[in-house]
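Enquirer: Could you look at this predicted model? Sequence included:
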Amino acid sequence: MSFRAKFALILLSATLALYTVVGGWISTRAQQPANDPNAQLRIFESVLQHIQNDYVDEPNMEKVRAGALRGLAYGLDPYSTYLTPDQVREYSGTGKDNQVGIGAEMSQVASYLYVIAPMKGSPADQAGVRAGDIIEYIDGKATRDISLYDAKQLLNGPAGSEVKLRILRANSRPLTLAVKRGSSRAAAAESRMEAGKIGLLRINNLADGEAAEARSRLQELIKQGAQKVVLDLRGTAGGSLGEAVAVANLFIKEGTIAQTTGREGKTLKTFTADPKATIFSGPIIALIDAGTSGAAEVVASALLERNRSQLVGEKSFGAGAEQQLFTLRGGDGLLLTTVKWATASGKPFLGEDRAHSGVTPSVEVKRPEVAEAIDPEDLTGNDDDPVGRPTQPNEKPEVTVAPNVAKPVVEDVQMKKALELLRESKPTPMQRAA
């Protein structure tokens, strides 16, 4: 890259973070096509000139550059971010190695830190963190408008140390939860038999090695006489694409299971079923909810698009992407999403916005015992609504939640619906336990 090109790139990034500060001035001039790089560069050069010539103090251009790069990545998706040199070393495995988290899959929605789902049995789960919670403060530090990567760093710390979370939850005053950090490994797959020769297979996670565990559990169900299966993917977040394909292949004998896509939706790789890996061809119903994301969405969408299963429950979250680290001259870096996971038909799970993300169930059933999650986009700053506005770290009234409080037993209406649908279906002859 020529010196002129490098300088132009720095100019572009160095002014983007301050775009909103001079937004009114820019809006009168930004009539050029939005994606014309030359037009945008002229705007950025003008803004940079004003910063250098008109800002009240002598600007620290290194800080301006770092802030601008954060802003540049922040406008892309929750998983793309700017990394400092220390963060680059940590990401590359040469930094801190004694840090653990709280065991929850998270994303960012409308600039808020959003809990997709806590891992079953994790410190977050034991402390009472729920899917759909908004973490507003971490140890008194606001999470709004910082990157997802930075928020996760605030959550990490030495094993056994405590982190206090300020939580926004629907129909509730702000909550404070104390969570002890610790290593987390999600529970393995679970299975049991129901009346009517129906097997229940619960997938708690899709980390490396879990597809083999799911296969083993499914084989046990078949040996016990299961002719129909409920596949429970609710609250199953994160995981490996390869493991997801392997789980889907247990039920899908042929055809495309999933794809990965790149720039402009170009198909990068197609994952196809291996007939030899399929061990169950009977009727299936899969359960999904807003805590279903990533690898579990691959499984659910494959079953739906290959006409192997209806999906019962609620729309999934919408995640599944891969990032690549681009190291910069100063040792810092850009972590950019370069690959998206997609359904067999090519629809990415991570869409342009929430409305275009996730997998929609064929039969929508909401669980009345689960509070409707706050929509972060509705947090508009209404002073009359303690949930509908940002709060201060020590603002009262506030509720402190005791961990491990027993929950009342209520009917699982989503499971009930799945069992009803399966009992109405006819079993097919072929399923094998080996």
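Expert: Noted; the coordinates are in hand.

Enquirer: CA atoms for contacts and neighbours, from now on please.
Expert: OK.

Enquirer: Would it be right to say that residue 419 lies in a strand?
Expert: No. According to DSSP: H, G, I helix; E, B strand; the rest coil, the state of residue 419 is helix, so it is not within a strand.

Enquirer: for whichever helix in the chain runs longest, which positions count as buried?
Expert: Secondary structure of the chain per DSSP state H: the longest helix is helix 37-54. Neighbour-count burial for helix 37-54 flags 40-41, 43-45, 47-48, 51 (criterion: 16 or more other CA atoms under 10 Å).

Enquirer: let's bring in a second model and compare:
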Amino acid sequence: MKPTLRNNLFILSIGLVLGLTLAITQGVFAERGTASTFSLPVDDLRTFTEVFAKIKNDYVEPVDDKTLLENAIRGMLTGLDPHSTYLDPEGYKELQVGTTGRFGGLGIEVGMEDGFVKVISPIDDTPAKRAGVMTGDLIVRLDDTPVKGLSLSDAVKIMRGKPGSDIVLTIVREGVDQPLKITITRDIIRVKSVKSRLLDDKFAYIRITSFQSKTGESLLKEIEKLKEDAGGSLKGLVLDLRNNPGGVLSAAVEVSDAFLTNGLIVYTEGRDVDSRLKFSATPNDVMDKAPIVVLVNGGSASASEIVSGALQDQHRAIIMGSKTFGKGSV
């Protein structure tokens, strides 16, 4: 390797990492109002530069700089925990689509675990649910493409596609000796996040399938409708959050606040001052202190756990079911 190339690549990498670091930390340092300094790991960056140059020069196929650097960023984040990920503009757009309640695909909420796609929860009334996909399934192959080595966004791109087209998922399921092959026909996924019905003797049943941007608003409308059907008031509520993979944090706060009159709903902690948030209840219980039972299971994750945890902590509801997913991050 020529010294000039090595030096130039090293300077390029130092500049890239320094730029990213300053962009991330600038707001924190300004908020703290201190003369904090940041020390770059020069020796480690030299190793990174050497690997970068080796791939550019010797890899079997040419790889552009943008792809290598984005893959490096993804690697940094996926190594932190199962839920941290890097979103490029296209990935961020996909995330926004998923919270609106209408998108094309299979109808499963997924994450990454040990390099494989893990099913957090199949969504009600979708192709994946009807095909028998279950919470906890590990997807190891998409058609003929191994999942190992793919990013989560790449796997999602493969699973989404033209409505009416088929995809074969190879799944490893706990308690089953051999991998399962499940063929699913893609469809337009229309997720109605809140469903309800009136049970016997003025008791209400509300099912929240996911937490979308308008879930809180939809919940209030459904409760008002149930009250009208019941003749003006309800004696109690069954809130079903089973196989609800979560969604928008603000929706979880709104749903919790609908049943609470005071107290802390949820708070977030982080090293950045801007990540330290507290959400408290406002004085209005739409159920007028009527008893509430919340149903949960292993597919209840994230925002579902926030709601059930807040109602339990404030002694507002009884939680029934099995152990929840245990995400613990927002």
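Expert: Here it is on my side, so go on. The model shown is predicted, which means the values in this text are computed figures rather than measured ones.

Enquirer: which residue numbers in the second structure go with stretch 146-156 of the first structure?
Expert: Using TM-score structural alignment, stretch 146-156 of the first structure lines up with residues 150-160 of the second structure.

Enquirer: Translate residue 279 of the second structure into the numbering of the first structure.
Expert: By TM-score structural alignment, residue 279 of the second structure lines up with residue 271.

Enquirer: ok, that match - contacts?
Expert: By CA atoms under 8 Å, 6 or more residues apart in numbering, residue 271 of the first structure lies in contact with 245, 256-259.

Enquirer: got it, and residue 241 of the second structure?
Expert: Contacts for residue 241 of the second structure were tallied using CA under 8 Å, 6+ apart; they are 207-209, 294-297, 300, 304.

Enquirer: quick check, nearest of those to residue 247 of the second structure?
Expert: Nearest to residue 247 of the second structure out of those is residue 304 (CA to CA; 8.4 Å).

Enquirer: Identify the residues contacting that closest one.
Expert: 241, 244-246, 252.

Enquirer: Of these - the most surrounded one?
Expert: residue 244 (30 neighbours; other CA atoms under 10 Å).

Enquirer: re the thing from before, among the contacts of residue 304 of the second structure, which are located in helices?
Expert: residue 252.

Enquirer: of the contacts of residue 304 of the second structure, closest to residue 115 of the second structure?
Expert: Among the contacts of residue 304 of the second structure, residue 245 lies closest to residue 115 of the second structure (CA to CA), at 19.8 Å.

Enquirer: The equivalent of that closest one over in the first structure: what's its closest spatial neighbour, skipping adjacent residues?
Expert: Taking TM-score structural alignment, the alignment pairs residue 245 of the second structure with residue 237 from the first structure. Spatial nearest neighbour of residue 237 of the first structure, excluding adjacent residues (CA to CA, 6 or more residues apart in numbering): residue 293 at 4.6 Å.

Enquirer: is it true that that neighbour lies in a helix?
Expert: No. Counting by three-state DSSP, residue 293 of the first structure is not part of a helix but coil.

Enquirer: wait, it sits on residue 314?
Expert: No. If you go by CA atoms under 8 Å, residue 293 of the first structure and residue 314 don't touch, sitting 11.9 Å apart.

Enquirer: just to revisit the earlier point, what residues does the match of stretch 146-156 of the first structure touch?
Expert: 91, 104-106, 111-112, 115, 117, 142, 147, 167, 186.
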